[in-house]
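1. Quick one: sequence and predicted model below, then my questions.
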Amino acid sequence: MEKNPERERNQIMQACTEHGLALDTRQIEQLEEYARLLESINRSINLVSRKEESSLLIRHVFHSLLVGFHYPFQQGEKVLDLGTGGGLPGIPLAIAYPETDFLLIDATGKKIDACREMITTLGLKNVHAKKIRAEELTGLMFDVVLSRQVAPLRKLCRYAEKILRPEGLLICLKGGNLEKEIEDALDSAQKNNGLPSDVVQHPLDAFDPCFEEKYIVIAYR
């Protein structure tokens, strides 16, 4: 699909305004710059699928922002982006919520190096990137754990329940038929008295045709 930056920018601004996520001119510029950096670095490091580069701003950046339509991040909250890859969804959300603290983790050093480079270039102060596996995190607790299609929900819940505060949430961006995946996570939680006690699934196809069969999945304690 041919790029149309003005159309994409207007689409993002309109949707965000309608859903109470007010972005100023500087934030829009940072989101666009992040998409350009992601595209540039992706030529040498596999951060996102290259067949989708024609619409990075919509398919990846806007996709990440949709989390904020269902959970308004608060000042001072601690958020973990688990398996961040190229900084998704953490970097777009850090741009949109400058008063929230984000930690991006991934086990691949090259991806974390790329995230650090982009964070520095964008001048972001509320987001940091660290090369570490989720199971290696100790002594840290978070209000929200984010994930973008990196593992089955059951496995993500197992990681998250150890590092989430009592009222914390696991929020995932996922695609496809999730009925069995959600059922497995709920069954496992019931047997082990763990996360989740409930799961809510929000379809995203109304925002753009490229989000068909894509969902935000929120797992509650």
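-> Received the coordinates, thanks. Because the structure is predicted, anything quoted here is derived from the model rather than measured.
2. Only C-alpha atoms from now on, for both contacts and neighbour counts.
-> Fine.
3. any idea which residue sits dead centre in the protein?
-> With distances taken as CA atoms, centre = their mean, the residue of the chain nearest its centroid is residue 89 (2.4 Å).
4. Structure two is appended below for comparative analysis:
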Amino acid sequence: MTERSALQRRLEEGIAALGLTLPPEAVPRLLDYQALLARWNATYNLTAVRDPAEMVTRHLLDSLAILPYVTGATLADLGTGPGLPGIVLAIAAPGRAITLVDSNGKKVRFLREAIRALKLDGVQAVQSRVEDVEGSFDCITARAFASFADMLGWGGHLLAPGGRWLAMKGRRPDDELAGLPPGFVLTAMHALAVPGLEGERHLAVIEHAPAPAPRAAAC
């Protein structure tokens, strides 16, 4: 069995365990992305994960685990690094306009090459601090990016009305809930079971707090 066929088997088994159905071309394109990341990583140190099989688990399957919770036509992936989860989501569910945001120049250069090489329509990479990004997005993803207070303090302006912020965490971040800025509310906390990955994984879903109901006029 070649290395790629072994990685494909690991990926396909993980996708099945997650209960996902992806487009027919998704698996080979995800493996093309992993191979490109591994090549660039040898020179530019884009990720601490270097073993290809671990990349499948820690990068591809970990990103795919949040796919059922992604909504809307536009998505911003903040602090995306080498495109996690943004590029994985773009391959797994094409057709959504995705903006990948990172302040690191070498990572953004890799993102732009990945977008070109993988022919990811509707995906763009922006080199910027989160607080300087402009726009409005139906869905925002952030993978181990910062605390709730910092994430929403820097990027809360990017979440469209009715939008959904998906914060990927390790341990259940109950201690961060008190730091939610005014105007935002935690609507769900999902424990994620990532195939082959030890340790806890959680997804916090944050939305705009509902406007208070108008007070009835006094008679």
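-> Happy to help now that I have it. Remember, predicted model here, so these are calculated numbers, not experimental data.
5. before we move on, the earlier item: counterpart of the residue nearest to the centre of structure 1 in structure 2?
-> By TM-score structural alignment, residue 89 of structure 1 lines up with residue 85 in structure 2.
6. what about the helices in structure 1?
-> With helices called from DSSP state H, structure 1 shows them at 5-18, 25-41, 56, 63-65, 67-70, 90-96, 109-122, 153-160, 179-192.
7. out of those, nearest to residue 211 of structure 1?
-> Smallest distance to residue 211 of structure 1 across the helices of structure 1 (CA to CA): 7.9 Å, for helix 63-65.
8. so how far does the closest one sit from its counterpart in structure 2?
-> On superposition with structure 2, the mean distance recorded for helix 63-65 of structure 1 (mean CA distance after the TM-score superposition for structure 1) is 0.9 Å.
9. That helix aligns to what range in structure 2?
-> Taking TM-score structural alignment, helix 63-65 of structure 1 hits residues 62-64 over in structure 2.
10. So which residues make contact with stretch 5-20 of structure 2?
-> 21, 27-28, 31, 52-53, 56-57, 60-61, 64-65, 193-196 (CA atoms under 8 Å, 6 or more residues apart in numbering).
11. if we go to 7 Å?
-> Under the criterion CA atoms under 7 Å, 6 or more residues apart in numbering, residues 53, 56, 61, 65, 195 lie in contact with stretch 5-20 of structure 2.
12. For it, which residues meet the burial criterion?
-> Buried positions in stretch 5-20 of structure 2, judged by neighbour count with 16 or more other CA atoms under 10 Å: 7, 8, 10, 11, 14, 15, 18.
13. can you check stretch 161-168 of structure 2 too?
-> Of all the residues in stretch 161-168 of structure 2, those buried under the rule 16+ other CA under 10 Å are 163, 164, 165, 166, 167, 168.
14. Could I get the contacting residues of the corresponding residue of structure 1 for the third one?
-> The alignment partner of residue 165 of structure 2 in structure 1, by TM-score structural alignment, is residue 170. With CA under 7 Å, 6+ apart as the criterion, the residues that contact residue 170 of structure 1 are 144, 145, 146, 160, 218, 219, 220.
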